[in-house]
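Asks: Provided below are the primary sequence and the corresponding predicted coordinates.
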Amino acid sequence: MSQGVQIVRDWRGLGPELKGAAVAVGAFDGVHRGHRAVIAQAAEAARTRGAPLGVVSFDPHPRRWFQPEAAPFRLMSADQMATALAPLGVKRLYLLPFDAEMAAMSDADFARRVLAEGLGVVHAAVGFDFTFGKGRSGSPEALKAYGRDLGFTVSVAERIDDASGLKLSSSAVREALAAGDMDRAAAILGRPFAIAGEVVHGDKRGRTIGVPTANVRMGNYMRPAYGVYATRTRLADGRLIDGVANLGVRPMFETPEPLLEVWLFDFDESLYGQVVETELVAFLRGELKFDGLDALKVQIDADAQAARAALSRQTPSASR
C-alpha cells in the first residue's frame, strides 16, 4: 500500500476482492494533468456504478520491453505513481507485468483475458490516442466494441491542452526536462519533477569543503539537463528541506554514472540508506569544470545563494 493505494502486480489468479473496479487504462508515466482527465472519467463511472476506482498501468513500461537499449526515460517510480494517484481517489493500481505473454496478445485477447476475465472491470476509461494489443492494433473504438460484448463500458477522454496551448503529455514533460525548463515541466505535471531513491555513499569530497551531499543514483529516471538545480528534498519522516544539487557526471571528477548530489541547507544528519525524494524546482546553470577545489567552493556558495533566491519565489508543493 502507498498512501492508501493498493498495488496489484498481476492480472492472473485474482480473487473477487480485487476485481470489479472502474479503471483508467494507460501508461500514466508522470500522472500529469492530461492523465488526470482520463482518471476523472473512470472516477465518475466508479461513483455511478458503486465500484472502486482503479488504474491499470504496466511494468516495465511497454517502450522498455520493445526498446531495451533505449536511454532511461521514466518520469516516476511505482511508489511515486501510487502517491500521485491517491489524492484522485484511486484505490488500486494494477501494475501489470509487460512480458512476452502481454506483448504477444492481440487487442481482442487483451480486452477479454486481461480486462474482462483477469480484472473483471466494470468500466475502462482511456485517452483519445490509446492503443493496445500486438502491433498497437486496438483503438478506443475497438475497445468500446469489445466492452459491449464482454460486459464493461468504455469512455474516451478527448485531448486537452492548457489554456495557453501547453501540450499536456509525457513526451512534452521529457522535452521540458531535457531543456532544463522546470517551470514548463511542473506546469504539465501539476507539481515539480522529483527523483526518489536511496541515499548512497559517494566519494565524500564535498565534506572536505564543508558541503556534505546526499547522493542518489538516477536509475531508470529520465536524465534532465545536466547541471545545478534549486531543490526541495522530502525526507522519509516527511520533512521538506531546501537545498541545491548537482545532477550529472561532474566534469571535474568524472563520475562513472550520473548522480543527483544534494546539499541540504542547514541540515546535519546522516541519511545513508534512507529513501528521499528531491524536487528539481529550478535549473540554475549547466555543468562546469573548475581549476581546483577553491574555485569550486566559490561557485557552490554562489549556487547556494541563487538556489535560496529561486526557492523563495516558489511555494512548496503539498506534503505527501
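Replies: That came through, no problem.

Asks: going forward, measure contacts and count neighbours with C-alpha atoms only.
Replies: Noted.

Asks: how near is Ala27 to Gly273?
Replies: 30 Å (CA to CA, to the nearest Å).

Asks: in terms of neighbours, single out the busier of these two.
Replies: Ala27 (20 against 11; other CA atoms under 10 Å).

Asks: burial measure for the residue nearest to the more buried one when sequence neighbours are not counted, as a count.
Replies: Nearest residue to Ala27, sequence neighbours excluded (CA to CA, 6 or more residues apart in numbering): Ser57, at 5.0 Å. Ser57: 23 surrounding residues under other CA under 10 Å.

Asks: okay, and Ser57 sits in which element?
Replies: strand 53-59 (DSSP states H and E).

Asks: next helix or strand past that strand?
Replies: Next along from strand 53-59, by DSSP H and E: helix 62-66.

Asks: in a strand, Ile195, correct?
Replies: Yes. Counting by DSSP: H, G, I helix; E, B strand; the rest coil, one finds Ile195 located in a strand.

Asks: surely it is in contact with Val262?
Replies: No. Using CA atoms under 8 Å, Ile195 makes no contact with Val262, being 11.3 Å away.

Asks: contacts only, for Val276.
Replies: Shown in contact with Val276 (CA atoms under 8 Å, 6 or more residues apart in numbering): 196-199, 233-236.

Asks: how close does the closest residue to it other than its chain neighbours get to Val5?
Replies: Spatial nearest neighbour of Val276, excluding adjacent residues (CA to CA, 6+ apart): Leu235 at 4.9 Å. With distances taken as CA to CA, Leu235 is found 20 Å from Val5.

Asks: and those two? Which one has more around it.
Replies: Val5 (21 against 15).

Asks: you'd agree the more buried one is up against Ala82?
Replies: Yes. Between Val5 and Ala82 there is a contact at 5.9 Å, judged by CA under 8 Å.

Asks: who touches both of these two?
Replies: Leu93.

Asks: where exactly do the strands run in the stretch 151-300 of the chain?
Replies: Secondary structure of the stretch 151-300 of the chain (DSSP state E, counting those that start in this stretch): strands located at 153-157, 194-200, 214-217, 227-234, 240-248, 259-264, 275-286.

Asks: use this one as the comparison:
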Amino acid sequence: MPEIHADWHAVPEAARGATVALGNFDGVHLGHAAVLRAAHAARPELTLAALTFEPHPREHFRPEDPPFRLTLLPAKAQALAAQGVRTVFALPFDARLAAMPAEAFVEQVLHQAIGARHLACGADFAFGHRRGGDVAFLAQQCEARGIGLTVVPPVVDEGGPISSTRIRRALQDGYPDRAAAELGRDWEVRGTVFHGDKLGRELGWPTANILLGRHLEPARGVYAVRVALPDGRVADGVANVGRRPTLGGDPVTRLETHIFDFAGDLYDQEIGVRLVRFLRPDATFTGLEELKAAIAADAAEARRVLGAE
C-alpha cells in the first residue's frame, strides 16, 4: 500500500517533491491510469504521487444523495498502488477547502505544502472555490512557479470517453462486464461480513453478507462473482444484491454471496466481492422451496459463466 497523507499542513519532507497526478480517481479507471502514466513519464526519476479528495466533493456538497462511490479510500489507494503510485495525498474535503480560491490552492497546497515538481491531470480537471480553476489557469499558475504540467486527453473507446459517471451507469444498468472493460478489472465491493438470520444455511446455501455502505448500489439481482478472501485466495461464487423481497423486505440493500466449495468462518472479516456477470433481476418467490430452487439454478449458471471466463 502507498503512504497516505491526509493533513496537507504536515507533509513530511520525504513525501515532498513528487510528480503528482491530480483528480478524484473514483474507480481508478483506464482514463485515470493514463493520467498516472503521464505524471510518471514526465519525471520518471521522481516519486509518483496522486492527490485526491476525501470525501469526494459531491459527497460534501450533496450529502443527501444516495451513495455513488466506485472505490472507497482503502480500495482506491490499493488500485493507485497497482499503477505505481507510492504516495497518496487524500485531502479532507471540508468547507474550508471548498472555499479556498484556486490560486491559493496552487500556492498553499501544491507548491508550498507538497512541493510538487510536476503535475498531470485530465483536460476537464477543475479545482478551487466554485471550481474556479481550470487547466488553462493551472498552466499559467504552474509556469509562474516553475512546476511542470501535463494535460492528458480523455481515453476513448467505442462508447466515447471513459469516465467514472459512465462506469456507474453501466453498473446501475446491470452491465458489470462493461464496467470491468473501462476499469481494467472487475468492480469490487469490500465490506465486513456480518451475522444474518442464517436462512441461507438452513436452505443449504450459506452466504457471506456485507452491506454496500457508501458504495454505489448496482442493479438489484443475481450475479456471478469472484470473492477476494481474507487469506488472499480468490474463490468463485454467486451473489444477490437486493432487499430480500421474498422474506418481507429489508430497509437497506445487502450483498449476499454464496462462495462455491468453501467451508470456513468469515464473520467480522473483510471480503471483496467482484461482480463479473449479471444473471437476472431481483425477483419475489412464492415460498422458500421456490427460492431454494432458484438459488440452485443461479449457482449452476454462475459456475457455467465463470468457467467460461
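Replies: Arrived safely, thanks for sending. These numbers come from a predicted model, not from an experiment.

Asks: so what's the residue mapped onto Gly115 of structure 2 from structure 1 up against?
Replies: Correspondence of Gly115 of structure 2 to structure 1, assessed by TM-score structural alignment: Gly120. Applying CA under 8 Å, 6+ apart, one finds that Gly120 of structure 1 lies in contact with 19-21.

Asks: so which of those residues are in helices?
Replies: Within these, no residue falls in helices by DSSP state H.

Asks: looking at those residues, which has the most residues close by?
Replies: Ala21 leads the contacts of Gly120 of structure 1 on contacts (other CA under 10 Å) with 26 neighbours.

Asks: what residue of structure 2 matches up with that one?
Replies: In structure 2, Ala21 of structure 1 lands on Ala18 (TM-score structural alignment).

Asks: residues near the nearest residue to its match once chain neighbours are set aside, how many?
Replies: Leaving aside its sequence neighbours, Ala18 of structure 2 sits nearest to Thr47 (CA to CA, 6+ apart; 4.9 Å). Neighbour count of Thr47 of structure 2, defined by other CA under 10 Å: 19.

Asks: list the contacts of the equivalent of Thr47 of structure 2 over in structure 1.
Replies: Aligned counterpart of Thr47 of structure 2 in structure 1: Pro52 (TM-score structural alignment). Residues in contact with Pro52 of structure 1 (CA under 8 Å, 6+ apart) are 20-22, 46, 90-92.

Asks: which of those residues has the most neighbours?
Replies: That'd be Ala22 among the contacts of Pro52 of structure 1, by other CA under 10 Å, with 34 neighbours.

Asks: what about the closest residue to it other than its chain neighbours, how many neighbours?
Replies: Using CA to CA, 6+ apart and skipping residues adjacent in sequence, the residue nearest Ala22 of structure 1 is His123, 4.5 Å away. Residues near His123 of structure 1, counting by other CA under 10 Å, number 28.

Asks: go on, Gly135 of structure 1?
Replies: Other residues within reach of Gly135 of structure 1, judged by other CA under 10 Å, total 12.

Asks: that one belongs to a strand, doesn't it?
Replies: No. Gly135 of structure 1 is assigned helix when assessed by three-state DSSP, not a strand.

Asks: map it onto structure 2.
Replies: By TM-score structural alignment, Gly135 of structure 1 lines up with Arg130 in structure 2.

Asks: show me the contacts for that match.
Replies: So Arg130 of structure 2 contacts 98-99 (CA under 8 Å, 6+ apart).

Asks: go with 7 Å
Replies: If a contact means CA atoms under 7 Å, 6 or more residues apart in numbering, then Arg130 of structure 2 has no contacts.

Asks: what's the answer for Lys289 of structure 1, then?
Replies: Applying CA under 7 Å, 6+ apart, the residues near Lys289 of structure 1 are 251-252.

Asks: for structure 1, what's the longest helix?
Replies: Max-length helix for structure 1 by DSSP H is helix 293-312.

Asks: name the nearest residue to the residue nearest the centre of structure 2, ignoring sequence neighbours.
Replies: A centroid search over structure 2 (CA atoms, centre = their mean) returns Thr71, at 1.8 Å, as the residue closest to the centre. Counting by CA to CA, 6+ apart, Thr71 of structure 2 lies nearest to Gly27, which is 5.2 Å off, once chain neighbours are set aside.

Asks: can you get me a residue count around Ala293 of structure 2?
Replies: Neighbours of Ala293 of structure 2 using other CA under 10 Å come to 12.

Asks: separation between the residue in structure 1 that it lines up against and Asp79 of structure 1?
Replies: Using TM-score structural alignment, the partner of Ala293 of structure 2 in structure 1 is Val298. Distance from Val298 of structure 1 to Asp79 of structure 1, counting by CA to CA: 38 Å.

Asks: just give the nearest non-adjacent residue to Leu138 of structure 2, would you?
Replies: Val106 (7.7 Å).

Asks: now do the same for Asp7 of structure 2: its match in structure 1.
Replies: By TM-score structural alignment, Asp7 of structure 2 lines up with Asp10.

Asks: what helix or strand is its match located in?
Replies: Applying DSSP H and E, one finds Asp10 of structure 1 in no helix or strand.

Asks: the closest residue to it other than its chain neighbours: which element?
Replies: Among residues not flanking Asp10 of structure 1 along the chain, Leu96 sits closest, at 5.0 Å (CA to CA, 6+ apart). Following DSSP H and E, one finds Leu96 of structure 1 within strand 92-97.

Asks: the residue nearest to Leu138 of structure 2: how many residues sit nearby?
Replies: Val106 of structure 2: 21 neighbours (other CA under 10 Å).
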